[in-house]
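Chemist: Dropping a prediction and its sequence here:
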Amino acid sequence: MLPCRVALLICFLGSLPALSGCVLAPPGIVEEQEKLAATGAAFEIPQELRELPELPLRPSWQDMLCRAFLANGDLESAYFNWKGALIQVNQAAAWPNSRVALSYSYMFSRENMKAWDRMTISAGFDPSMNLQLPIKVEAAGRVAFEAARETGERFRTAKFDLQRRVLNAYLDLALAAERARIERDNINLLKQLSASAAARAQAGAPLQDLLKVETDSELAKNNLRNLEAEVRAARSVLNGLLARDPNAPLEVAGLPPPRSVIRDDARLIAIAVDRNPELAALARQVAGRQNAVEQALLAYLPDISPTFSVNGSISQTVGAMVMLPTTLPQIQASIDNAEAMVRSAQAVIRQTEKDRAASFVAALYFMRNAERQTSFFHRRLTPLVDQLLNSSREAYAAGTVAFADLIDSKRTYISIRRLVAEARIERERRLAEIEAIAGVDIETLGRPALIATTEPQPVAPQYKP
């Protein structure tokens, strides 16, 4: 039967696997891991096995966002950065942080001794790496956890930035296509004016009217070719964001209907400051650096590495190696540096909060102004220019106005149609910018009041990765 002390040594060695599996994880890590798993389930599928949703010829902006979120490499990289940062929390919070060192020696002697008494078995921790106190490991885990949460907010920033870029590319294509449609209508209108001018010229009217309308017609045809080139370029950019062939067919069915937004601007501004992903990331950075100050202060505590040895039946020893914090200037420098980093991060977050609030308010002003212009054009100008063009055509046919007045009326009509399209697209651009700054989908803010336009305002669900 082995001596009792040897049995104790075996029990100590048997407990080492349990010690190696201990992680002093900070509170909240389980929730963060669940959030990661719910967000990135699609990214865990290898790219070559991932099935991207096929797009119809005229997809909605929700269809485009769905595909972009699954296909974009930058967003996928941000997800795995988040995942890697969370894994590092377990690495930083693992205890014991030092490896177990086992040693064995056998004494050769002419003395009449049992073989067991000639053996010395020792167990301790790696002397090249101090065994830190659990409180120090917990502090390191909190620092790593805040860094992981910051990386999670960076992922959210990347998501909304991609959403803004896809929506802007979609709006670029919609506006280019609308301009091309307006120019085609302009060419058709010029054909009608040309026929009228030709008939009047045959009746003895001045030939200059016919030459003028034909000149405008040729210029309009050239402008249409330029606009069609813009449509192809915008389609290529959007296809690139959707991980498709640049020349893949893709069309938009007219201008997108305006998305609904709540009327409470004060609430929107409060949400922008509260949920901005960049500000949230900086807040995690500040928290992490504050934890780093605490970690640096804990360096004043000594580290203790226990040892245990058995020398046959002759002696059994329990000891400890104490690592005293003698590098006081280095410790103090670490504390001062950590405090300076906290002050730096606090200054950055104060300035960023002001900058983002100013950018949000500016984007909100532009969006509300675009809404005002759209409403104004629909209610006031569009009916007026329609009436102006119709009355000018009738008056020209009756010979009561000059052809130059008719051409001016036509140009005013086309200009107003362009302004209406640009105002509507500008409003949607600013809305995408507002979402990116606030880090929130407008559709998630409850039942909004409809903006004042003559068209219906559907509320479409927002896809989230």
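Modeler: Sure thing, it's come through. None of the values given here were measured: they were computed from a predicted structure.
Chemist: Going by C-alpha atoms from here, please, whenever you check contacts or count neighbours.
Modeler: Noted.
Chemist: Helix or strand for the residue nearest the centre of the chain, just tell me which one.
Modeler: With distances taken as CA atoms, centre = their mean, the residue of the chain nearest its centroid is A158 (2.1 Å). Assignment of secondary structure by DSSP states H and E places A158 within helix 134-202.
Chemist: Could you check which helix or strand contains T120?
Modeler: Using DSSP H and E, T120 sits in strand 119-125.
Chemist: what about that strand, distance to the chain center?
Modeler: Mean-position distance between strand 119-125 and its chain equals 54 Å (CA atoms, centre = their mean, to the nearest Å).
Chemist: What of stretch 402-414?
Modeler: 48 Å.
Chemist: just to revisit the earlier point, can you give me the buried ones in the helix or strand following the helix holding A158?
Modeler: Next helix or strand after helix 134-202 toward the C-terminus (DSSP H and E): helix 208-241. Using 16 or more other CA atoms under 10 Å as the test for burial, helix 208-241 gives 209-210, 213-214, 216-217, 220, 223-224, 227-228, 230-241.
Chemist: before we move on, the earlier item: identify the residues contacting the closest residue in space to the residue nearest to the centre of the chain that isn't next to it in sequence.
Modeler: With sequence-adjacent residues excluded and distances taken as CA to CA, 6 or more residues apart in numbering, A158 is closest to L75, at 6.0 Å. Counting by CA atoms under 8 Å, 6 or more residues apart in numbering, L75 touches 69, 155, 158-159, 162.
Chemist: Alongside the first one, take a look at this:
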Amino acid sequence: MTWSTRFWLLTIMVVSLAFWTGERHIAYAVDQTPRSSLGLPDLIQEALARNPEIVAARQQWEAALQRITQARSLDDPTLSVQLWNVPQTFNVTQAQNSIFGLSQNLPFPGKLALKGDVASRSAEMTEQALRAKERELVARLKQAYYDLFLTHKAIQIHHEQVELLGQFVESTTAKFRTGKGAQTDVLKAQIELSLLFQQLPILEQRRETAEAMLNTLLDRDATSPLGIPQEPSQIPLDKTLDDLHRLALHERPELKAAELAVQRNEQSRALAQRQYYPDFNVAFQRFQNFQTNDGFGAYVAMSIPFALWTKPKYDAGVQEAAAALSAARAQHHTLENLTRFQVKDLLTRLRATDQVTTLYRTTILPQVEQSLDAARVGYRAGRAGFLDLIEAQRVWRGSQLEYFKALVDRQHRLAELEQVVGITLDRQS
């Protein structure tokens, strides 16, 4: 080996070791930063209390509740004053007749109650829309929480791999110095280590993005510091498909809202049919007569909705209400079918991820660890090549990442299933 080759090789070794040392320092600094554990239940409560979407939906429900009283109330009474035969001098005190009246419109019995029932069902639908928005927010929050967990794990695995490759660099360098190793092994180890260095900024960016998403759902500043998410549990789901179907059909807010829409349209149809009945106007009057006796009077007026020229309007109203009722029933049935499909699909995907995570935990990861140990021992003893060692560490890192990705994917599917079913199924949250 020429002096020039040795010089450049030594330079590469020094630079690589410097980078490795710096990377170890960064890893130490990141790992040692005091970070509290980030509890999911507390985050859910905070999001439900502060998230602007939930606050807006809650206020919409409050507004809908106030419309019930308005719908059940009578129209304002009317106060009237009539002056008859006023002298040309416009002296109103000398009017021959002064009539003071108080009148009130009275809908046919049952109309106001039906209007109140329609408004009440609408308010209940708004409440279920709020519950559905809450379930959606909780699902999104859980997914963001476990996405953040995955970024922390990816960074941790990255630092562990850097540490492992640093050991490879030291081992290959030591073998090369004693004449038992090849120069190419040293260069390959350094190249592999250098490739790892460029991945850390990307991993950090993903962590910051995940933190920003979680902070946004919590209505915090996007840069607010967050703790470290807890590793998800792998408690098996103890619900059968039939159990989940029954729960979803009974608990899902969207289905409750669709059922309430059917009830509201039934009451709207009944109200439309009630429009064939007349409304009334009742008035009480006080007569004051000039230079003669005063007196009292009253009258009752009635609308005529069954006149030949007005009846078609009410016929169309009944037909409109009947069509709206049929549409609401069809939409409710469609949502029931969609719910059954979603439950079946998500449960199947959840069970598949359960099988994958179990396979990784019980079989693949132990085998990968054994393969890495065997490759390391074989390389030191000269029974295995350096490429075998590099490949083993790549498989080790990839398997670790795939395991945690499958674990997080399971939590995503579980969160979606909870949103469809309408209740919490994960005991951890």
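Modeler: Sure, I can see it. Being a predicted model, the structure only gives us computed values, none of them experimental.
Chemist: ok, back up a step: what is the mean deviation of the helix holding A158 of the first structure from its aligned residues in the second structure?
Modeler: For helix 134-202 of the first structure, the mean deviation from the second structure after alignment is 0.9 Å (mean CA distance after the TM-score superposition for the first structure).
Chemist: Which other helices and strands does that helix contact?
Modeler: helix 61-71, helix 73-92, strand 94-95, helix 208-241, helix 277-297, helix 403-438 (3 or more CA pairs under 8 Å, 6 or more residues apart in numbering; DSSP states H and E).
Chemist: residue range for the longest one in the second structure?
Modeler: Per TM-score structural alignment, the counterpart of helix 403-438 of the first structure in the second structure is residues 386-421.
Chemist: post-alignment, the matching stretch versus the first structure, mean distance?
Modeler: Counting by mean CA distance after the TM-score superposition for the first structure, stretch 386-421 of the second structure comes out at 1.1 Å.
Chemist: Can you list the buried residues in that stretch?
Modeler: Across stretch 386-421 of the second structure, burial judged by 16+ other CA under 10 Å covers 386, 388-390, 392-397, 399-401, 403-421.
Chemist: and if you look at stretch 108-121 of the first structure?
Modeler: 118-121.
Chemist: Kindly report the same for stretch 56-68 of the second structure.
Modeler: Across stretch 56-68 of the second structure, burial judged by 16+ other CA under 10 Å covers 57-58, 60-61, 64-65, 68.
Chemist: In the first structure, which residues correspond to it?
Modeler: Against the first structure, stretch 56-68 of the second structure falls on residues 77-89 (TM-score structural alignment).
Chemist: Regarding L57 of the first structure, what is its secondary structure?
Modeler: The three-state assignment at L57 of the first structure reads coil, by DSSP: H, G, I helix; E, B strand; the rest coil.
Chemist: give the contact list for the closest residue in space to it that isn't next to it in sequence.
Modeler: Closest residue to L57 of the first structure apart from its sequence neighbours, by CA to CA, 6+ apart: L250 at 5.3 Å. Residues counted as contacts of L250 of the first structure (CA under 8 Å, 6+ apart) are 57-59, 235, 239.
Chemist: Identify the residue of the second structure aligned to L250 of the first structure.
Modeler: Match for L250 of the first structure (TM-score structural alignment): L226.
Chemist: In contact with the corresponding residue of the first structure for V282 of the second structure, which residues?
Modeler: Under the alignment (TM-score structural alignment), V282 of the second structure maps onto P306 of the first structure. By CA under 8 Å, 6+ apart, the contact list for P306 of the first structure reads 124-125, 318-321.
Chemist: just D265 of the first structure next, same as before
Modeler: Contacts of D265 of the first structure (CA under 8 Å, 6+ apart): L364.
Chemist: What's the separation between it and A78 of the first structure?
Modeler: According to CA to CA, to the nearest Å, D265 of the first structure and A78 of the first structure sit 31 Å apart.
Chemist: related to what we said a few turns ago, can you put the buried residues of stretch 108-121 of the first structure in TSV and add distance to F376 of the first structure?
Modeler: Shown next, in TSV, are these (distance: CA to CA, whole Å):
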residue	distance to F376 of the first structure
R118	101
M119	97
T120	94
I121	91
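Chemist: and of these, the nearest to Q332 of the first structure?
Modeler: Nearest to Q332 of the first structure, judged by CA to CA, of these is I121 at 39.9 Å.
Chemist: Can you tell me, leaving aside adjacent residues, what's nearest to the aligned residue in the second structure for the closest one?
Modeler: Per TM-score structural alignment, the equivalent position to I121 of the first structure in the second structure is F100. Sequence neighbours aside, V81 is the residue nearest to F100 of the second structure in space, at 4.7 Å (criterion: CA to CA, 6+ apart).
Chemist: Just give me the neighbour total for the one you found.
Modeler: Here the number of neighbours of V81 of the second structure (other CA atoms under 10 Å) works out to 11.
Chemist: and the residue nearest to A158 of the first structure, how far is that from L171 of the first structure?
Modeler: Applying CA to CA, the value for L75 of the first structure to L171 of the first structure is 21 Å.
Chemist: ok, now M107 of the first structure?
Modeler: Per CA to CA, M107 of the first structure is found 84 Å from L171 of the first structure.
Chemist: Show me the one of the helices and strands packed on helix 134-202 of the first structure that comes nearest A37 of the first structure.
Modeler: Nearest of these to A37 of the first structure, taken as CA to CA: helix 73-92 at 9.0 Å.
Chemist: got the angle for the closest one vs helix 208-241?
Modeler: 30 degrees (axes from the mean of the first three to the mean of the last three CA atoms, to 10 degrees).
Chemist: and T382 of the first structure, what does it touch?
Modeler: Contact partners of T382 of the first structure, counting by CA under 8 Å, 6+ apart, are 416-417.
Chemist: any idea what it aligns with in the second structure?
Modeler: Aligned by TM-score structural alignment, T382 of the first structure pairs with L365 of the second structure.
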